[in-house]
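**Student:** Pasted the sequence and its predicted model underneath.
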Amino acid sequence: MPLVLHKIDGSPPVRAVLMTLDILGLEANMIEVNTLAGETRTPEFLAKNPMHTVPLLEDGDFILSDSHAIITYLVSKYGADKRADLYANGHNARATIDQRLYFDASILFVRFREVVINILRDGGNGPTPQQAADIEEAYGILEKYLESNLFVAHDRLTLADISIVATVSTLDIWMPVTDKFPKLLDWFARMKETEFYQRANEPGLQQIKGFLQMKIDSRSS
């Protein structure tokens, strides 16, 4: 049975999964989910994912939510020759990748989500001063990670880079990565040159950028 991915392309976690699928050369049946219309809160969707979030992956009878779990699952099951690089075989190397994924899940993405809530629910035009400071702090942490590696976990591309660049590229809408963080800026530039970024991240990035700007503009017109 083919993979099924429930998604909305503007979501950074969805784009992390799309980039992983692209790298692995995997195809999936895509189901667009209108989150604003409440399609993640229908009884049918909640039966599959009580967290009412996207992305949601179906692989036959197996159902999995959370992008970090999904991308590690995809590489572990279908990665074949790419598994050793993208997710590592050694305990220490894999643990470092996992830590960076947890950083994205618990810190970086959370700071993105707070800005979106501020725009959509609280009527803001972008990050509050505190949110901007928090994002800059997160950029500083990534700069530290990149001091000893070309990529955020190791000297090669891993799942950590794929997940984190989906979030960083979206934060960059409001808080551009500048030469204050030279290693992060260099890493981001290299990531933007990859084909998987251009094919699987850029379209959704432009989608969410346009959507949020439309929300801001509609309040000022």
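**Tutor:** Cool, the structure landed. Numbers count the residues shown, from 1 in each chain.

**Student:** Only C-alpha atoms from now on, for both contacts and neighbour counts.
**Tutor:** Noted.

**Student:** Which stretches in this protein count as helices?
**Tutor:** For the chain, the helices defined by DSSP state H cover 12-24, 43-48, 67-78, 83-86, 91-103, 109-120, 129-145, 159-171, 182-192, 195-200, 202-220.

**Student:** before we go on, here's another structure to hold up against the first:
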Amino acid sequence: MPAKLYKKDVSPPARAAIMACEIFNVPVEMVDVNLLEGEHLTPEYLKMNPCHTIPVFVDGDFVIHDSHAMLMYFADTYGNNSPLYPKDIKQRTLINQKLFFNDGVLFTRLRIIANPAFVHGVKGVTKMQLDNVQETYDFLEAFLSRHKFLALDHITIADIAAYATVSMFHYIVPLDTNKYPKLAAWLKEMEKQPYCQKYNAAGAKAFGEYMKSVTETK
């Protein structure tokens, strides 16, 4: 039986995993999870992932329920020493550093805004939340002042993971391209990648349209 990726296109981590499957030619069956109907809370799903998050990658009795771990695994298993996740230990450490930044800062700040809206129907965004998004722009601009991409001077899996998240921030806080030229250039470069156009654009837009309807400052 083929491996399965349980996903929802509106989810940034899921989109990152889907793009990685495309990039590394991972033989996998995509399975949509209906969150509104609680499919992520069924006993079967909780057995795979007690955290009831998406995505989840299942290959026989091997299960991964973190998108960053998936990107690392796909690159190592199917990437053939791809420059997206090279074997060089220092380069890999720089990539890992930005993967952890996406997980601990970028996605965490997005989730704090998005979860109340999607899960509980809460409307409005606080000034602190908006300031936190603005601060992420400062961080990213600083990183991109050192390299063309987040970790190195070429695209890596850190860019794939972060782009899936950052591509939705402008729906909450519009990006000032004059203030953040390097971030704007990075977003434009990522946007034109075929896998981003194919697997990220529609999900990000759906998220953005919903968030714009509920994110009036409170």
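**Tutor:** Sure thing, it's come through. No experiment lies behind these values; they were computed from the predicted model shown.

**Student:** Please state their TM-score.
**Tutor:** Between these two chains, after superposing, the TM-score reads 0.92 (TM-score structural alignment, normalised by the length of structure 2); 213 aligned residues with a CA RMSD of 1.7 Å.

**Student:** Export the helices of structure 1 as TSV, with columns for distance to residue 151 of structure 1 and mean neighbour count.
**Tutor:** Below are those laid out as TSV (distance: least, CA to CA, whole Å; neighbours: other CA atoms under 10 Å):
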stretch	distance to residue 151 of structure 1	mean neighbour count
helix 12-24	16	24
helix 43-48	35	13
helix 67-78	18	18
helix 83-86	12	19
helix 91-103	11	16
helix 109-120	18	17
helix 129-145	8	17
helix 159-171	7	24
helix 182-192	7	17
helix 195-200	15	17
helix 202-220	20	14
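
**Student:** residue contacts, the nearest residue to residue 54 of structure 2 once chain neighbours are set aside?
**Tutor:** Counting by CA to CA, 6 or more residues apart in numbering, residue 54 of structure 2 lies nearest to residue 7, which is 5.6 Å off, once chain neighbours are set aside. By CA atoms under 8 Å, 6 or more residues apart in numbering, residue 7 of structure 2 lies in contact with 14-15, 30-33, 54-56.

**Student:** hmm, which of those are common to structure 1?
**Tutor:** Checking the contacts of residue 7 of structure 2 against structure 1 (both residues aligned by TM-score structural alignment, their matches' CA atoms under 8 Å), the contacts still present are 14, 30-33, 54-56.

**Student:** from the residues you listed, which is closest to residue 173 of structure 2?
**Tutor:** Residue 173 of structure 2 lies nearest to residue 14 out of the kept ones among the contacts of residue 7 of structure 2, by CA to CA, at 22.4 Å.

**Student:** Just give the closest residue to the closest one, not the sequence neighbours.
**Tutor:** Closest residue to residue 14 of structure 2 apart from its sequence neighbours, by CA to CA, 6+ apart: residue 55 at 4.9 Å.

**Student:** Who are the contact partners of the one you found?
**Tutor:** Residues in contact with residue 55 of structure 2 (CA under 8 Å, 6+ apart) are 5-8, 13-14, 17, 65-67.

**Student:** Tell me the one of those nearest residue 187 of structure 2?
**Tutor:** residue 13 (17.2 Å).
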